[in-house]
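J.: Just need the structure, nothing else, for what follows:
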Amino acid sequence: MQRLQKLMSRAGVASRRKSEEIIAAGRVKVNGEVVTELGTKVDPQQDKIEVDGQVIQREKLVYILLNKPQGYITTTDDPYQRQTVFDILTDVKQEVHPVGRLDKDTEGLLLLTNDGDLTYVLTHPSEGVKKTYVATVAGVPNQAKIEALERGIQLKDGWTAPAEAKIVADLGSEAIVSLKIHEGKNRQVRRMWKSVGHPVKELKRTKFGPLDLQGVSVGDYRYLSQEEIKQLKRIEKQAEINQ
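T.: Presented below is the predicted three-dimensional model:
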C-alpha cells in the first residue's frame, strides 16, 4: 500500500504536491469513488485509480539524457507542427516529460523522465540545482560585466540570483563564455548576457546537476546509469529533509 499522491507522482501525473491539489479538488476516483482526503493509501496492483476520468497506470520510472539539437522544441505537442524532442525519442515507450526546458535555438543537455517528484525538486529554484551553459557571444565581456552577472542582474521579471560566469576563450570580435545558474527563468541565459551588452550567438547547456554530455553526440540520447540515478535521488532526499 502507498499514499495516493505518491502513486500519482510515480505514474507521471504530476509532482507529489500538485497531485495533492488535484486530489483536494475532487478530480480523483479510487475504485469509482471520489477521494479528497490526502494521505489515502491505495494498492497500485489492485485499485483502479482515475484522474479526470482517465485510468492511470504505474509506469516503470525512466530517466533519459538527451543532447538536444538546435531547431527542436521541448513541448509535448506543437500546433505549428514544428519538430519536438519527442520526435527523437522514438524508442521510448513511457510517457516522459522534460525537466525544465531549452528554447528552440539552444542545444545541449535535456533530462526527461516520468518521475514527477524528482522533476519538482530539480526545477525548483530553492533547491539550488546548478546548470552550466556555454555560449558564443558578441564582443568580449570585461571583468566588471562578469562580476555584475555573478552578483545578479535585474531583468524585466526580477533580479537573477548570483551566478558563476567566466570567459572560456577570447576570440577578438566575440568570446566563448560559460554561465552557471540554478534558476529557470524564460530564456534567462540569453537575457543575462544581452543585459550586459553581449548578445548570444550560440548557446549550449553542458551540465545539469551531476550530469554532463560526455559520450552523447548531438541528437542522441541514453538512459541514465544506476549511479547517476542515485545521485539525483540523493538531491531529492536532501530536499525532503530540508522541508
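
J.: all contacts plus neighbour counts: C-alpha atoms, from now on.
T.: OK.

J.: Have a look at the protein and report its longest helix.
T.: Looking across the chain with DSSP state H, the single longest helix is helix 226-242.

J.: what does stretch 23-43 contact?
T.: Residues external to stretch 23-43 that are found in contact with it (Cα atoms under 8 Å, 6 or more residues apart in numbering): 1-5, 20, 22, 47-53.

J.: Repeat the analysis, applying 10 Å as the threshold.
T.: Contacts made with stretch 23-43 from outside it, assessed by Cα atoms under 10 Å, 6 or more residues apart in numbering, are listed as 1-8, 18-22, 46-55.

J.: quick one: Leu179 from Leu66, how far?
T.: Separation of Leu179 from Leu66 (Cα to Cα, to the nearest Å) stands at 20 Å.

J.: That should have said Ala169, apologies.
T.: As it turns out, when the distance is counted by Cα to Cα, Ala169 lies 26 Å from Leu66.

J.: and what of Asp43?
T.: Taking Cα to Cα as the measure, Asp43 falls 34 Å from Leu66.

J.: So between these two, which is more surrounded?
T.: Taking neighbours as other Cα atoms under 10 Å, Asp43 and Leu66 compare with Leu66 leading, 25 against 13.

J.: tell me the angle the helix or strand hosting that one makes with helix 226-242.
T.: Element membership of Leu66, judged by DSSP states H and E, is strand 63-68. Relative orientation of strand 63-68 and helix 226-242, computed by axes from the mean of the first three to the mean of the last three Cα atoms, to 10 degrees: 110 degrees.

J.: After strand 63-68, which helix or strand is next?
T.: Note on strand 63-68: by DSSP H and E, the next helix or strand toward the C-terminus is strand 97-98.

J.: quick one more, to check against the first:
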Amino acid sequence: MRLDKFLAISSIGRRKDVRSYIKEGMVKVNGSLITEPAIEIDENSDVIEYLNKVVTYIGKVYYMFNKPAGCVTARRDDVNKTVFDYFNDVNMEGIFHVGRLDKDTEGLLLLTNDGEFEHKLMYPEKHVEKTYYFWALGSLHEDDIKKLKEGLYIQKGEIRTRPAKIQVQNCGTYKEYKHEMNINNLYNIDSNYYNQPVVSGYLTISEGRKHQVKRMLKAVGCYVVYLKRVSIGELKLDESLDKGQYRVLNEDEIQSLIGNLKK
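T.: From the prediction side, this is the model:
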C-alpha cells in the first residue's frame, strides 16, 4: 500500500494533507525519515510513525449524520457550534466531512476518513444526485418548473445549471401551512402576510455549486426559508436519527454509494 494512502485511511488526514506531512518530514517508516508519499509499505508489518507516534491502521470509516440547523460544517469555529461537536464519544482525528451544508440547512451529511471516496463523491463529472426538501415563499408555475428541469442561469457569468428534477408537494398560503412549515422566526412574518404564497417540494441536483438550491429557486421567484438534504445518490437519510445524531453506514449503504461512483 502507498504510504500516503495508508496515512489517509488511518485517520491522519486527507490524501492531499498527508502528502504534505510526508514531504515536510513528519513521517517515519521503520525508524527512517521518509519524504516520498508514493513509497510502498506493508501496512501489516512496517512501523509507521507520524510526529514520532506510531500510527495504528484502523481502516475506513463512514458516518451518516443528521445535521441540525444552526451549526456549521467545519472542524472548528470561534463563534458557531460545528458538526464535529456532536461526535463527543468518537475519535474524530483524521475524519472529515464530505462536502458541506449551509449553517441553516439540515439533513444528510457524510463524514469519513476515506479521501478517495470523498473525492469521487464530490467530483463534478460524476454528477452524483443530491435531493433536498424545501419550503419557500413564492409560487412555482409550469414555466418555472420547466426552467428548473431544463437548467437555468443563476448568476451572470456562470454557465447554465444541469437539468434538475423537481417535485412540488404543497402550494398555498403561509396561513394554510404555517403549522406544517414549523419554522421559527420566519423573518417576522405577521398577520399582514398570511396570504403570502408558499410552496414545498423536492429538488434534485447533480452539481455542487455554492448555495445552488437556494439560488436556483430564487431564479424562478422563490425565497427558500427551510432546506433539508434527504439523499445522496441512492443513500437516504435515516429518519430514525434525531437532529444531531449519527450512525455508522452499513455495508449495503457503503456499496450503494461506491457502486454509484463506478458508473
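
J.: Tell me roughly how far the strand holding Leu66 of the first structure lies from the second structure on average.
T.: Its match in the second structure and strand 63-68 of the first structure itself, once the structures are fitted together, sit a mean 1.1 Å apart by mean Cα distance after the TM-score superposition for the first structure.

J.: So which residues of the stretch 101-250 of the second structure form strands?
T.: Secondary structure of the stretch 101-250 of the second structure (DSSP state E, counting those that start in this stretch): strands located at 105-112, 130-137, 165-173, 197-205, 223-232, 235-236, 246-248.

J.: JSON lines for those, including distance to Met122 of the second structure?
T.: Written out in JSON lines, the entries for the strands of the stretch 101-250 of the second structure read as follows (distance: least, Cα to Cα, whole Å):
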{"stretch": "strand 105-112", "distance to Met122 of the second structure": "11"}
{"stretch": "strand 130-137", "distance to Met122 of the second structure": "11"}
{"stretch": "strand 165-173", "distance to Met122 of the second structure": "19"}
{"stretch": "strand 197-205", "distance to Met122 of the second structure": "13"}
{"stretch": "strand 223-232", "distance to Met122 of the second structure": "11"}
{"stretch": "strand 235-236", "distance to Met122 of the second structure": "15"}
{"stretch": "strand 246-248", "distance to Met122 of the second structure": "20"}
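
J.: Can you lay out those strands as CSV showing mean neighbour count?
T.: CSV is the format used below for those (neighbours: other Cα atoms under 10 Å):
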stretch, mean neighbour count
strand 105-112, 23
strand 130-137, 22
strand 165-173, 15
strand 197-205, 22
strand 223-232, 21
strand 235-236, 18
strand 246-248, 16
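
J.: Leu261 of the second structure: which of those strands is closest?
T.: The minimum distance between Leu261 of the second structure and the strands of the stretch 101-250 of the second structure falls on strand 223-232, with 11.4 Å, by Cα to Cα.

J.: packing partners for the closest one?
T.: For strand 223-232 of the second structure, the elements it packs on are strand 62-67, strand 105-112, strand 130-137, strand 197-205, helix 212-219, judged by 3 or more Cα pairs under 10 Å, 6 or more residues apart in numbering; DSSP states H and E.

J.: Which one, of the ones you listed, ends up nearest to Asp143 of the second structure?
T.: Of all these, helix 212-219 comes closest under Cα to Cα, at 12.1 Å.

J.: Tell me the residues of the first structure aligned with that closest one.
T.: Taken onto the first structure by TM-score structural alignment, helix 212-219 of the second structure occupies residues 188-195 there.

J.: Go through that stretch and flag the buried ones.
T.: Neighbour counts using 16 or more other Cα atoms under 10 Å place 189-193 of stretch 188-195 of the first structure among the buried residues.

J.: For it, give me every contacting residue.
T.: For stretch 188-195 of the first structure, the surrounding residues in contact (Cα under 10 Å, 6+ apart) are 106, 132-135, 137-138, 141, 145-146, 148-149, 152-156, 160, 177-181, 183, 185, 197-203, 205.

J.: With the second structure overlaid, how far apart is it on average?
T.: Relative to the matching residues in the second structure, stretch 188-195 of the first structure has an average distance of 1.0 Å after the fit, by mean Cα distance after the TM-score superposition for the first structure.
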